[in-house]
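Have a look; sequence and predicted model below, questions after that.
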Amino acid sequence: MQTLAWQKSTYSGDGSNCVYVAATPAGTIHLHESDAPNVVLSTTQDRLGTLIRHLKGTAEPSSTPDQPDGHQPECRS
């Protein structure tokens, strides 16, 4: 199993509720919160970018969903 180099998100500030991010050479992005470090969200750079744009209110509609039901998240714990 690959060891990930976790980095605290710059948006987390100095508080105790932090989001950590790690990337693999293959391009998979992993995220976890400081209060639940064993729960890891895995995604792609494109999907993370879409989420961030959506949260900022600048999301562009997707022309083709990645899955037939339109759901795209992939969570692992």
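Good, I have the coordinates. Numbers count the residues shown, from 1 in each chain.

alpha carbons only for contacts and neighbour counts from here, please
Noted.

Can you mark which positions in the longest strand belonging to the chain are buried?
For the chain, the strand reaching the highest residue count under DSSP state E is reported as strand 36-44. For strand 36-44, the neighbour count (16 or more other C-alpha atoms under 10 Å) marks 40-44 as buried.

let's bring in a second one:
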Amino acid sequence: MSTRRWRKSSYCQEGEACVHISPTPTVVHIADADPPRAVLTVSVEAFGALLGLVRSPDGR
């Protein structure tokens, strides 16, 4: 059983259209639901770069 603590995105829509994250000091686990059906694990640096792209107005 996973002991990860999942946090729901603040931009979550109703229903299942949500992203959940479970950060650790070195990696961030990203899932499509809580409990997760599929989990993508990325470095903290890669997650930061993803957030930078998502937040930029032109996606670059």
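Received, thanks. Nothing here was measured: the structure is a model prediction, and the numbers come from that model.

re earlier: which secondary structure elements does the longest strand of the first structure contact?
Where contact means 3 or more C-alpha pairs under 8 Å, 6 or more residues apart in numbering; DSSP states H and E, strand 36-44 of the first structure is packed against strand 28-33, strand 75-76.

Who are the contact partners of the nearest residue to residue 38 of the second structure once chain neighbours are set aside?
Distances taken as C-alpha to C-alpha, 6 or more residues apart in numbering place residue 31 nearest to residue 38 of the second structure, at 5.8 Å, with adjacent residues excluded. For residue 31 of the second structure, the contact set (C-alpha atoms under 8 Å, 6 or more residues apart in numbering) comprises 19-21, 37-40.

Mind doing that once more with 10 Å?
Shown in contact with residue 31 of the second structure (C-alpha atoms under 10 Å, 6 or more residues apart in numbering): 6-8, 18-22, 37-41.

which of those lies closest to residue 56 of the second structure?
Distances from residue 56 of the second structure to the contacts of residue 31 of the second structure, taken as C-alpha to C-alpha, are shortest for residue 19 (18.8 Å).
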